[in-house]
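Trainee: here is my input; please provide its structure:
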Amino acid sequence: MSTSYGGTSLVVYYGLKASRVLEELLASAIIASATHQQVTLFVNALDEAEAESAQRLADYFHHLVSKAKEKNVALKACFSSRHYPIIGSDHALEINVEDHNQKDIALYIEDKLIGMKVYTGSTRQITRRGLVEELTQQANRVFQWARLTIPLIKQKILEGESIDEIRDWLHDVPAGLEDVYVYILNNVIADGNRDQSFLFFQWLCLAERLLTVTEMRYALGAKDSEKALCRSLWEKIHGFIEDDERMKQRIKALAGGLAKVVSNGPKQHQETIQVVHQSVNDFLRTKRLALLSSYTTSASDPLIDTDKIISWCQGTLY
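Mentor: Okay, the predicted model is just below:
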């Protein structure tokens, strides 16, 4: 036992030591480069790291900038993050995007509404202008709110609703971002899609890595199989989605705008599925998978049945 424990400790020790060596090498390389030219580091989405890791990274870059200042070299670092308990610096400047993005949100909304043909003549412009102003105000400086709401408006126009009717509908759309997520789960995802939507979001939020569109097709079929099948038998499962194009259409219906397909290369199998924003993943994992579960036909089952998930994972080893 003692030998095993000692071996484990040695591995951890060397792992930490290697990490520090890499940090020092990176710092030396950056400062060396900054002696010849101004270097600006951009660190995006720092909040997507775990709290401890995010704070450690912030400390590392703050220390690096201070070290560069002592050596009189031109080095700057810029972090982007949601509001988060990240350690600051006495010399750092802070910009709250929501204090400066009102005009950008208005431009985004106006651009998306240009192609919406509801009225003709001068009244069309007046109506659109009023809708842009109302949407901008209701977005309350949260770009993600506007991004999620615009597709819902487009759908209503396709269904023949007038802009006046849409403006009336907006009064029922909540202003808070998480409240919009709840609204989508409650009202946008159709009742007939609830079971599959719950399964879709479990795979999306709990998978260790992003799943491809093809992998999601087989994952959704796993609920009807408790063991691995050969590919030909798998594709005979009732309700199996036979190709990626149809799967991408189903994702629109199952996700309600909360997830999207992202291309990672020229080949179709390189298309992966991800949430539209990290806050969606946080929201679902911490709170609202329970809400989706309550809508399913098997609502009496536990929220996350680990035995079922293990069985599904084994079943998808195709």
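Trainee: going by C-alpha atoms from here, please, whenever you check contacts or count neighbours.
Mentor: Will do.
Trainee: list the buried residues in the helix or strand harbouring Asp195.
Mentor: For Asp195, the host element (DSSP states H and E) is helix 194-206. Neighbour counts over helix 194-206 (16 or more other Cα atoms under 10 Å) mark 194-205 as buried.
Trainee: next structured bit after it?
Mentor: Following helix 194-206 in sequence, per DSSP H and E, is helix 213-221.
Trainee: geometric centre of this protein: which residue is closest?
Mentor: His277 (2.8 Å; Cα atoms, centre = their mean).
Trainee: now that residue: how far from Glu161?
Mentor: Distance of His277 to Glu161, computed by Cα to Cα, to the nearest Å: 29 Å.
Trainee: tell me where the stretch 101-250 of the chain has helices.
Mentor: Applying DSSP state H, counting those that start in this stretch to the stretch 101-250 of the chain gives helices spanning 102-113, 122-139, 143-158, 163-170, 177-183, 194-206, 213-221, 231-234, 244-255.
Trainee: pull out the buried residues from the top helix by length along the chain.
Mentor: Looking across the chain with DSSP state H, the single longest helix is helix 2-34. Neighbour counts over helix 2-34 (16+ other Cα under 10 Å) mark 27, 30-31, 34 as buried.
Trainee: for stretch 170-182, same thing?
Mentor: Of all the residues in stretch 170-182, those buried under the rule 16+ other Cα under 10 Å are 170, 174-175, 177-178, 180-182.
Trainee: of all pairs in those residues, which one is the farthest apart?
Mentor: Greatest spacing in the buried residues of stretch 170-182, by Cα to Cα: Leu170 and Glu178 (16.1 Å).
Trainee: next secondary structure element downstream of the host helix or strand of Lys67?
Mentor: Assigned by DSSP H and E, Lys67 belongs to helix 51-70. Next along the chain after helix 51-70, taking DSSP H and E as the criterion, comes strand 75-79.
Trainee: packing partners of that following strand?
Mentor: strand 39-43, helix 51-70 (3 or more Cα pairs under 8 Å, 6 or more residues apart in numbering; DSSP states H and E).
Trainee: out of these, which is the most enclosed?
Mentor: Highest mean neighbour count of those: helix 51-70, a mean of 16 (counted as mean count of other Cα atoms under 10 Å).
Trainee: re earlier: Ile105 is nearest to which of the helices and strands packed on strand 75-79?
Mentor: Of all the helices and strands packed on strand 75-79, it is strand 39-43 that lies closest to Ile105, at 23.1 Å by Cα to Cα.
Trainee: dump the residue contacts of the nearest residue to Arg285 once chain neighbours are set aside.
Mentor: Distance criterion Cα to Cα, 6 or more residues apart in numbering; nearest residue to Arg285, sequence neighbours excluded, is Cys205 at 6.7 Å. Shown in contact with Cys205 (Cα atoms under 8 Å, 6 or more residues apart in numbering): 281, 284-285.
Trainee: I'd like the structure of this one too, to check against the first:
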Amino acid sequence: MFRSLLLQLLEGYRDLQTVLGDPDIVPRTQRGCPSLNTLKDIFAASVSRLGSRTFTCFVDALDECDEQQVRTMVQDLEELADESKEKGQVLRICFSSRHYPYINIRHGIHLTLDGQSGHVNDLNNYVRSRLDIKDPKLVNELQGQILEKAAGVFLWVILVVEISNKENGRGRLALKKRLEAIPDELSELFKNILRRDNQNMEQLLLCVLWILLAKRPLRPKEFYHALWSGLSPQGLVDDEVPDVTSQDSGDTFTSCVVSYSKGLAEITKSNQPVVQFIHKSVRDFLVKDKGLQEIWPDVGYDWEC
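Mentor: Next up, the predicted model:
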């Protein structure tokens, strides 16, 4: 994170790059990426040279990091903000996180987004725009049910809207019954999604294991080949090695990730896309809540990823 912040700061204010030549901060013997402590020192020194210029940091998804690392990082940035304030500099830092773990911020404004009226409006707009149902009356009924059961959880809404669209072809009554049967809690919803039809469970397990156990997030074509290598000996895919160079390979990768993960994994939208779960809560359900062992008892216990 500090490396990313530092890169953006030095690219935005190129004159600050002179800090990299300061031997008191960066050892002359430095080769490769500096250590974390050195990165912190470079970042702090760069911020101290901002003068009258402003710098705003946005740090997203604190809940997806190790809790102790988060607390240390927040403390470091708070100290840097205090030093900047004493010098009359304008350094703004914005953190975002789920409610747990709770991270206390000594100075600043706390905004609880799911308690804002705009959050409810966003949920309303999302449901109305994404529900692929032509009957306006049914849309209104379903919208009310979905928002009531969602209790402000956007991810729950996203998953349930997808389920509703799939169920739409079965008729009005079946759709309403399906919605009533969907669990309120995210962990139960994940379990419901994974066990819904018990189809392609071998593909699903491999998909989950590659995301959980890979040393680094896999690129789409790597993930595609990894699945093929695991499914080919079982006769569940074609024997021929898949072609990942065709023009429609991007669509193939996306379809593979979404269908094999039953919608719980995605390809990130970035310059170097990788395959990941749609949210950290999916990983929490599989590992911390023992969902992996409950659905596939043969994989064993005492998982830590």
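Trainee: superposing both, give me the TM-score.
Mentor: In this superposition the chains share a TM-score of 0.75, using TM-score structural alignment, normalised by the length of structure 2; 260 aligned residues with a Cα RMSD of 2.9 Å.
Trainee: hang on, Val157 of structure 2 packs against Glu148?
Mentor: No: with contact defined as Cα atoms under 8 Å, Val157 of structure 2 does not count as touching Glu148 (10.2 Å).
Trainee: now check structure 1 for the residue matching Trp228 of structure 2.
Mentor: Using TM-score structural alignment, the partner of Trp228 of structure 2 in structure 1 is Gly221.
Trainee: same thing with Thr72 of structure 2?
Mentor: Alignment note (TM-score structural alignment): Thr72 of structure 2 maps to Arg56 of structure 1.
Trainee: how about Leu189 of structure 2: what's its closest non-neighbour residue?
Mentor: Nearest residue to Leu189 of structure 2 in three dimensions, chain neighbours excluded: Pro183, at 5.4 Å (Cα to Cα, 6+ apart).
Trainee: that neighbour touches Ile193, doesn't it?
Mentor: No: Pro183 of structure 2 is beyond contact range of Ile193, at 10.1 Å (criterion: Cα under 8 Å).
Trainee: one step back: and the angle for the helix holding Asp195 of structure 1 with helix 244-255?
Mentor: Per axes from the mean of the first three to the mean of the last three Cα atoms, to 10 degrees, the angle that helix 194-206 of structure 1 makes with helix 244-255 is 100 degrees.
Trainee: how many neighbours does Leu292 of structure 1 have?
Mentor: 22 (other Cα atoms under 10 Å).
Trainee: three-state assignment of it?
Mentor: helix (DSSP: H, G, I helix; E, B strand; the rest coil).
Trainee: got the contact list for it?
Mentor: 185, 194, 197-198.
Trainee: show me what it lines up with in structure 2.
Mentor: Using TM-score structural alignment, Leu292 of structure 1 lines up with Ile295 in structure 2.
Trainee: end-to-end on stretch 193-206 of structure 2?
Mentor: In stretch 193-206 of structure 2, first residue to last residue: 16 Å (Cα to Cα).
Trainee: who's in contact with it?
Mentor: Contact with stretch 193-206 of structure 2 is made by 227, 230-231, 260-262, 295, as judged by Cα under 8 Å, 6+ apart.
Trainee: repeat that for 6 Å
Mentor: 260-261 (Cα atoms under 6 Å, 6 or more residues apart in numbering).
Trainee: rewinding a little: what span of structure 2 lines up against the helix holding Asp195 of structure 1?
Mentor: Taking TM-score structural alignment as the measure, structure 2 aligns residues 201-213 with helix 194-206 of structure 1.
Trainee: mean per-residue distance, the matching stretch to structure 1?
Mentor: Superposed on structure 1, stretch 201-213 of structure 2 shows a mean distance of 1.0 Å to its aligned residues (mean Cα distance after the TM-score superposition for structure 1).
Trainee: next, count neighbours for Ser229 of structure 2.
Mentor: Neighbourhood size, Ser229 of structure 2 [other Cα under 10 Å]: 15.
Trainee: and the one 3 residues further on, by the same measure?
Mentor: Neighbour count for Ser232 of structure 2, taken as other Cα under 10 Å: 14.
Trainee: measure the residue nearest to it when sequence neighbours are not counted to Gln293 of structure 2 for me?
Mentor: Spatial nearest neighbour of Ser232 of structure 2, chain neighbours left out: Asp239 (6.1 Å); criterion: Cα to Cα, 6+ apart. According to Cα to Cα, Asp239 of structure 2 stands 30 Å off from Gln293 of structure 2.
Trainee: same question for Ser117 of structure 2.
Mentor: Applying Cα to Cα to Ser117 of structure 2 and Gln293 of structure 2 gives a distance of 39 Å.
Trainee: then Leu227 of structure 2?
Mentor: Plainly put, Leu227 of structure 2 is 21 Å away from Gln293 of structure 2 if you go by Cα to Cα.
Trainee: of these two, which one has the most company?
Mentor: The neighbour comparison of Leu227 of structure 2 against Gln293 (other Cα under 10 Å) goes to Leu227, with 21 against 16.
Trainee: let me see the contact set for that one.
Mentor: No contacts exist for Leu227 of structure 2 under Cα under 6 Å, 6+ apart.
Trainee: how about 10 Å then?
Mentor: Applying Cα atoms under 10 Å, 6 or more residues apart in numbering to Leu227 of structure 2 gives the contacts 203-207, 210, 221, 237, 256-257, 260.
Trainee: and if you look at Ile87 of structure 1?
Mentor: By Cα under 10 Å, 6+ apart, the contact list for Ile87 of structure 1 reads 54-59, 62.
Trainee: the nearest residue to Ser249 of structure 2 once chain neighbours are set aside: neighbour count?
Mentor: Residue nearest to Ser249 of structure 2 in three dimensions, not counting chain neighbours: Asp243, with 7.8 Å by Cα to Cα, 6+ apart. For Asp243 of structure 2, the number of neighbouring residues by other Cα under 10 Å comes to 10.
Trainee: and the gap between Asp243 of structure 2 and Asp284 of structure 2?
Mentor: Distance from Asp243 of structure 2 to Asp284 of structure 2, by Cα to Cα: 34 Å.
Trainee: isn't the residue nearest to Ser232 of structure 2 right up against Pro233?
Mentor: Yes: in terms of Cα atoms under 10 Å, Asp239 of structure 2 counts as a neighbour of Pro233; the distance is 8.4 Å.
Trainee: can you find the partner of Val160 of structure 2 in structure 1?
Mentor: Val160 of structure 2 maps onto Thr149 in structure 1, by TM-score structural alignment.
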